[in-house]
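Colleague: the following comprises the amino acid sequence and a computationally predicted model.
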Amino acid sequence: MLTVSAGENPRPDFEESLRVVKIDDTHYVGAHCLRKPVKMARGIYGGHMIAQSLLVGIESTRLETTNEVMIPDSYHSFFINAGNNKTPMEYEVTKLYDDELISKRSIVVSQGGKNRLTCVVILRKQGTKPLHKIDENIPPPLIQTRYPDPDKLHQVQHTDFCRNAFDDDFVDHRRTPEERKLHFAERWISIFTGLKNIPEPGAKYDKVKDALPDAVGNMQSYELDILRPKNSQSVKDPIYNYVGLGEISDSTFITTLARVLHIPWAPSLERGEEYVPELDATYLMRSSLNALHVLHYNAMSLDHHIYFHNDEYEPTDGSAFDISKDWLAFTYQMKRLSNGRVLARGYMFNENRKCVATVLQEGLALLSEGVATTADKSRL
């Protein structure tokens, strides 16, 4: 019996929200509609599509005899159209290859006959080594040693399940003058990220008071309801730790290009125009890093790639992580900006400071009129 709902997505439960229903060996459908990041968004959050299509790839390897699945080795997707939040996603799977150690899947994601995303998922038997080469020259970000308790940093919880924590250096590039000596492609952004799930029984959201400086330097206080990681339930099925990586990997990436370019949060000030609080991105920073770009440029993901570095379903080699309770450090660079395209590459480290995933994304970055004149051009 199918349990597919076109109604409201039960947002608090990550696993239920992304659950898929198997129609046959090559067709799946989302149990619920996927949600927009915010009401005014033109389509659903891209991380939802990434996560659910990755889940379909994993589920397509499930053995009926043992109920075992293969773990993802890499994920490669291309966004075609923005999805709507009125109809569950449909998935058509082509089984490209299967043997005892490796499976390859091509998946077309659609709604009502309109393609939204295509992806290729490569999976391997748990306990086997990754098929790709890990960049061992990337050290764990300093943010992990500088802030052993990310809960004390600025926090946002947004787009249903994503949570991020960031420091004052992220808010104000003038605190890191050493960056001015670097080409923009060499500058790093480092934040913490994770996933909030159903609260533990009896746990409540904390009322957290915080303050951020606006673009003219005035401290602006505000209050948020925060679900602390320790008060968030772990996913019941550990495979959702991998799915959760897909979910959070798109929560903040090319949308933070303004920070790398040292563009003022209110670029009108650099153009000698009147300061308007409604056009100050620090106000967006209070609620989501995924929307941080909207006053500066139009950011749109074109393709998204993830390389998973774990060897086991539930790793015991120090690479384990609990996507709902741990703070992962996400450190990344904008490696290329040309002709309205931006290419970002980043690395996620678990609390043992071991790299668990590499993420790459290419997208559009169409700067609004006049914004480019406010960028720090000394090292572009």
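Modeller: That came through fine.

Colleague: from here on, just use CA atoms for contacts and neighbour counts.
Modeller: Fine.

Colleague: quick one: the helices in the stretch 51-200 of the chain, in order.
Modeller: 143-146, 168-171 (DSSP state H, counting those that start in this stretch).

Colleague: other SSEs contacting the last one?
Modeller: Of the remaining helices and strands, none touches helix 168-171 by 3 or more CA pairs under 8 Å, 6 or more residues apart in numbering; DSSP states H and E.

Colleague: use this one as the comparison:
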Amino acid sequence: MTTDLDKLLSNLQIEQIDKYLFIGQSPRYPARVFGGQVLAQALNAALRTVDAERIAHSMHAYFLRPGNPKKQIVYEVDPIRDGRGFTTRRVVAKQDGRAIFNTSISFQVPESGPEHQFEAPDYPAPESLESDLNFWTRMSEEHPDRFDPLPAYPIERNPVVRPDYLSPEQDIGPPHTACWLRANGTMGDDLIQHQTALTYMSDMTLMGSAMRPHPINNRSKNMMFASLDHALWFHRPLRADEWLIYVHDSPAAAGARGFTRGTFYTREGELVASVAQEALMRI
């Protein structure tokens, strides 16, 4: 039986039609293409033009236009550099001949060297927290006039801090939060699959820390939210089908933009990836 995770991974594994040209499709239920999908599909396209022993270590991207989920996305890969230790690829995603997204991705031959990391913060275990699926099922039953149940989803999310969707004006706090995430199923041992899935996840929940000091959330009807740019660094090999705590904060919001930073830790406290993003927060 095909699971929701299988469908997601198949969607992110885009079609190659030429050496540096790829075609991606989108689920049709959202009004616009999810930013994490374009990030992951672009990474997948670039990975397939690079020698297998080279591992993605950083990605820097800009979201230029909203993507239409009813139309295919064309990914053009530019093989900018193939060096002895590092490889760089530039990817432009287009619809109707216009760029909707671009990114530069760097790959490295594995090397050893000095290692250190920030200590992982102490948060409640994911099993002690209510999942998004259970929360939205309960909210739809208690407030059927305001909320719909969340459909089955390929990514499990258990927030440490959940917004108050009933009274956002009373829900103001410091600009940091955290959420446990994992793929809802088993993915095998291919690192490329796990990096692709984590790239998809990295655009989830991040903006929440920029909203916390304000009486707003992602369901506020008088607000417009959109990712503007996105940077991702892979520090160590990881498994996206095991629980990862996504810790993020927002040092500043100004000019209708919220800046956020995030870090992914394993349950054992290993820092595996870091993220930075600026997002539109327009009234």
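Modeller: Nice, I can see it. It should be emphasised that the depicted structure is a prediction, and the values quoted were computed from it without experimental measurement.

Colleague: please state their TM-score.
Modeller: With the length set by TM-score structural alignment, normalised by the length of structure 2, the two chains reach a TM-score of 0.81; 257 aligned residues with a CA RMSD of 2.7 Å.

Colleague: so can I have JSON lines of the helices of the stretch 51-200 of structure 1 showing distance to residue 295 of structure 1 and mean neighbour count?
Modeller: Compiled in JSON lines, those are given as follows (distance: least, CA to CA, whole Å; neighbours: other CA atoms under 10 Å):
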{"stretch": "helix 143-146", "distance to residue 295 of structure 1": "27", "mean neighbour count": "15"}
{"stretch": "helix 168-171", "distance to residue 295 of structure 1": "16", "mean neighbour count": "15"}
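
Colleague: format those helices as CSV; extra columns: distance to residue 336 of structure 1.
Modeller: Shown next, in CSV, are the helices of the stretch 51-200 of structure 1 (distance: least, CA to CA, whole Å):
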stretch, distance to residue 336 of structure 1
helix 143-146, 24
helix 168-171, 20
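
Colleague: so which of the ones you listed is nearest residue 346 of structure 1?
Modeller: Counting by CA to CA, residue 346 of structure 1 lies closest to helix 143-146 out of these; the figure is 14.4 Å.

Colleague: so the alignment partner in structure 2 of residue 330 of structure 1 versus residue 156 of structure 2, what's the distance?
Modeller: Aligned by TM-score structural alignment, residue 330 of structure 1 pairs with residue 246 of structure 2. Separation of residue 246 of structure 2 from residue 156 of structure 2 (CA to CA, to the nearest Å): 12 Å.

Colleague: joint contacts of these two?
Modeller: Contact criterion CA atoms under 8 Å, 6 or more residues apart in numbering; residues shared by residue 246 of structure 2 and residue 156: 180-181.

Colleague: name the residue in those two with the higher neighbour count.
Modeller: residue 246 (25 against 18; other CA atoms under 10 Å).

Colleague: shouldn't the more buried one be in contact with residue 182?
Modeller: No - using CA atoms under 8 Å, residue 246 of structure 2 is not in contact with residue 182; the gap is 10.1 Å.

Colleague: what are the ranges of the strands in the stretch 151-300 of structure 1?
Modeller: Ranges of strands within the stretch 151-300 of structure 1 are 154-158, 162-166, 189-195, 206-213, 219-226, 297-308, based on DSSP state E, counting those that start in this stretch.

Colleague: can you check which part of structure 2 the second one sits on?
Modeller: Okay, so that is strand 162-166 of structure 1. Using TM-score structural alignment, strand 162-166 of structure 1 lines up with residues 155-159 of structure 2.

Colleague: what stretch of structure 1 does stretch 67-81 of structure 2 fall on?
Modeller: With TM-score structural alignment applied, stretch 67-81 of structure 2 matches the range 83-97 in structure 1.

Colleague: would TSV of the strands of the stretch 151-300 of structure 1 with distance to residue 125 of structure 1 be doable?
Modeller: As requested, the strands of the stretch 151-300 of structure 1 are exported to TSV (distance: least, CA to CA, whole Å):
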stretch	distance to residue 125 of structure 1
strand 154-158	34
strand 162-166	28
strand 189-195	26
strand 206-213	41
strand 219-226	37
strand 297-308	13
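
Colleague: residue 120 of structure 1: which of the ones you listed is closest?
Modeller: strand 297-308 (9.6 Å).

Colleague: for the match of residue 330 of structure 1, pull up the helix or strand it's in.
Modeller: Assigned by DSSP states H and E, residue 246 of structure 2 belongs to strand 244-254.

Colleague: mean deviation of that strand from structure 1?
Modeller: Mean deviation of strand 244-254 of structure 2 relative to structure 1 after superposition (mean CA distance after the TM-score superposition for structure 1): 0.8 Å.

Colleague: and the contacts of that strand?
Modeller: Contacts to strand 244-254 of structure 2, defined as CA under 8 Å, 6+ apart, come from residues 175-182, 206, 209-210, 258-267.

Colleague: which of those are buried?
Modeller: When the contacts of strand 244-254 of structure 2 are checked for burial by 16 or more other CA atoms under 10 Å, the buried set is 175-182, 206, 209-210, 258-267.

Colleague: how long is stretch 36-53 of structure 1 from one end to the other?
Modeller: End-to-end span of stretch 36-53 of structure 1 (CA to CA): 16 Å.
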